[in-house]
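>>> Here is a sequence together with a model predicted from it:
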Amino acid sequence: MIQATEFAPGLTIQGFAAPLRISQFKLIAFDMDSTLINIECVDEIADAAGRKAEVAAITEAAMRGEITDYKESLRQRVALLKGVTVAHMHEVLSARLRLNPGAADLVSACKAAGMKVLLVSGGFTYFTDHVRDVLGIDWTRSNLLELEDGVLTGRMVDQDWGDICDGEEKRKTLLDTCQMMGITPDQAIAMGDGANDLPMMGVAGLSVAYHAKPKVREQAMVAIHEGGLDRLLEVLTH
């Protein structure tokens, strides 16, 4: 492993010589929970069911890479959400969900430089659609919770592309988006915090860890330990 060096306080780089030109990149792909936003949505939904501690423990283990079957871990967590209402999810969205510092500035800067923005999440469409609309994101990929009469069933709905957006699906989505745009993966940036982000980070030209788990920090080309998402702009020049 290449030794990480401190580029600036709270910001380390490894495997390349900074700064890079923002014009080198045409796409930036973000994880959502604990990257673009301040919460893990599944944990906060579980709070409404009185099961936050149980669900959060599974989430933490999955993000650290201690659970290798992400799909099964997500199914377990979603099953514990059975009985939660849409009203409870709206409360999470309106009262608890916040963009992380620098999110709007980073997305705005990337769009101003001509980049497209992809949000690819192991979370849920109820929240990714909101974040997409707030930030003006071009494309999203996430999971769809099953509802019956406004109440969660504890299951997810299969979508055209498959059943669950896990790490491999994140990787595939990034590669498919690059192909659709007519660019190479080297022209993409991938940004995340958990182990399920590593597959897409591994194929991108620039991988960025944001206040991430140790396993992710170790493998990322850029690691932001302090400050907001927009600290990436310190590495990218115009």
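The structure has been received and is ready for your questions. Because the structure is predicted, anything quoted here is derived from the model rather than measured. Numbering: from 1, shown residues only.
>>> contacts and neighbour counts: CA atoms only from here.
Fine.
>>> So Leu144: helix, strand or coil?
The three-state assignment at Leu144 reads strand, by DSSP: H, G, I helix; E, B strand; the rest coil.
>>> ok, structure two:
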Amino acid sequence: MTAPAREHSPGLFIRGFTPPLSWRDFGLIAFDMDSTLINIECVDEIAAACGRKDEVAAITEAAMRGEITDYKESLRQRVALLGGVDVRYLQQVYDERLQLNPGATELVAAAKAAGLKTLLVSGGFTFFTDRIRDRLGIDFTRSNVLEVAEGRLTGRMVDQPWGDICDGEEKRRMLLATCAQLGLAPTQAIAVGDGANDLPMMGEAGLSVAYHAKPRVREQAMVAIDQGGLDRLLEIVRA
């Protein structure tokens, strides 16, 4: 049975440990992107271009809540509905709708200053993860590639050398592989997410953080940030 969480300070809950923790205990911090590092679900915003945002967003919400168990199929369904969207709209989404969530810059900077490597693992798309990687100076990324033909989305994704879709299991594998590459134990990793497909990597990490998360994720995480920005983790993990 999962231990009950207790409120460390308003809107910040902890479970299973006594703060503060030290950055010295960790060597990697892994982030989900959509609704964690950034304020939107990119697939939903792309769908707005073809008048299908409500339909796509309903599938996204069910997947993030864990009500759809086959994440890969749910993503294929959503991407199929994007067929025909002009790729220029992706840049418009990035420029006009996407923002970093509060505290994202500060938390990433603090982790890097403490010597941690950073990982971005997303069920979203490389168009956005590449830009967030460059913007924040992220060390490693894994996400999905949208197929494009004649300047428009085809409604399909491109298989990559590591597999077809970055789902929860791939997030877990990438976290473990990155730890191995860095010579770290998984317990030396921090994993931050908000949806059900983040639970596999959060379950491997030494510290799991739910950020304004779905109930199932919040109930299992060691830290739940329900109010304020990502930098509230700095109340718990210090130099």
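Nice, I can see it. No experiment lies behind these values; they were computed from the predicted model shown.
>>> Can you calculate the TM-score here?
Superposed pair, TM-score by TM-score structural alignment, normalised by the length of structure 1: 1.00. Supporting alignment: 238 aligned residues with a CA RMSD of 0.4 Å.
>>> which residue is nearest the centroid of structure 2?
Using CA atoms, centre = their mean, the residue of structure 2 that lies closest to the mean C-alpha position is Asp32, 1.1 Å off.
>>> pretty sure that residue is touching Ile190, no?
No - using CA atoms under 8 Å as the test, Asp32 of structure 2 is too far from Ile190 to be in contact (11.4 Å).
>>> how near is Val235 of structure 1 to Asp43 of structure 1?
Distance of Val235 of structure 1 to Asp43 of structure 1, given as CA to CA, to the nearest Å: 33 Å.
>>> the strands in structure 2, which residues?
Taking DSSP state E as the test, the strands found in structure 2 are 6-9, 12-14, 21-22, 28-31, 117-125, 140-149, 152-158, 189-193, 207-211, 223-225, 237-238.
>>> what's the fourth one packed up against?
This points to strand 28-31 of structure 2. strand 117-125, strand 189-193 (3 or more CA pairs under 8 Å, 6 or more residues apart in numbering; DSSP states H and E).
>>> So for stretch 182-197 of structure 1, first residue to last residue, what's the gap.
Using CA to CA, one end of stretch 182-197 of structure 1 lies 23 Å from the other.
>>> follow-up on the earlier one: TSV for the strands of structure 2, including mean neighbour count?
Compiled in TSV, the strands of structure 2 are given as follows (neighbours: other CA atoms under 10 Å):
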stretch	mean neighbour count
strand 6-9	13
strand 12-14	21
strand 21-22	14
strand 28-31	26
strand 117-125	24
strand 140-149	19
strand 152-158	18
strand 189-193	28
strand 207-211	26
strand 223-225	26
strand 237-238	16
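>>> can those strands go into a markdown table with extra columns for distance to Ile165 of structure 2?
What follows is the strands of structure 2, written out as a markdown table (distance: least, CA to CA, whole Å):
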| stretch | distance to Ile165 of structure 2 |
| --- | --- |
| strand 6-9 | 36 |
| strand 12-14 | 32 |
| strand 21-22 | 34 |
| strand 28-31 | 17 |
| strand 117-125 | 7 |
| strand 140-149 | 6 |
| strand 152-158 | 8 |
| strand 189-193 | 18 |
| strand 207-211 | 23 |
| strand 223-225 | 27 |
| strand 237-238 | 32 |
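>>> Ok, which of these comes nearest Leu81 of structure 2?
When those are compared by CA to CA, strand 152-158 sits nearest Leu81 of structure 2, at 6.3 Å.
>>> Average offset of the closest one relative to structure 1?
Mean deviation of strand 152-158 of structure 2 relative to structure 1 after superposition (mean CA distance after the TM-score superposition for structure 1): 0.1 Å.
>>> for that strand, the distance to its chain's centre please.
Centroid displacement of strand 152-158 of structure 2 relative to its chain, using CA atoms, centre = their mean, to the nearest Å, is 22 Å.
>>> likewise stretch 176-185 of structure 2?
Relative to its parent chain, stretch 176-185 of structure 2 has a centroid offset of 19 Å by CA atoms, centre = their mean.
>>> Tell me which residues are up against it.
Here stretch 176-185 of structure 2 makes contact (CA atoms under 8 Å, 6 or more residues apart in numbering) with 27-28, 186, 189, 204.
>>> Quick check: the farthest pair among those residues?
Gly27 and Glu204 (14.1 Å).
>>> Can you lay out the helices and strands packed on strand 28-31 of structure 2 as a markdown table showing distance to Asn144 of structure 2?
Compiled in a markdown table, these are given as follows (distance: least, CA to CA, whole Å):
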| stretch | distance to Asn144 of structure 2 |
| --- | --- |
| strand 117-125 | 5 |
| strand 189-193 | 17 |
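>>> Of those strands, which is nearest Gly155 of structure 2?
strand 117-125 (12.8 Å).
>>> quick one: that closest one to structure 1 mean distance?
Aligned to structure 1 and superposed, strand 117-125 of structure 2 gives a mean residue distance of 0.2 Å (mean CA distance after the TM-score superposition for structure 1).
>>> what about the longest helix in structure 1?
In terms of residue count, the longest helix belonging to structure 1 (DSSP state H) is helix 167-181.
>>> more crowded one of Gly27 and Glu204 of structure 2?
Ranked by neighbour count (other CA atoms under 10 Å), Gly27 of structure 2 and Glu204 place Gly27 first, with 23 against 20.
>>> ok, now which ones touch that one?
Gly27 of structure 2 sits next to 115-117, 184, 188-189 when contact means CA under 8 Å, 6+ apart.
>>> Then Gly155 of structure 2?
Contacts of Gly155 of structure 2 (CA under 8 Å, 6+ apart): 79-84, 146-147.
>>> which among these gets closest to Val56 of structure 2?
Among the contacts of Gly155 of structure 2, Leu81 lies closest to Val56 of structure 2 (CA to CA), at 7.5 Å.
>>> That closest one contacts Gly51, doesn't it?
No - using CA under 8 Å, Leu81 of structure 2 is not in contact with Gly51, being 9.8 Å away.
>>> So which of these two has more stuff around it?
Legend: neighbour count by other CA under 10 Å for Leu81 of structure 2 and Gly51, higher for Leu81 (23 against 13).
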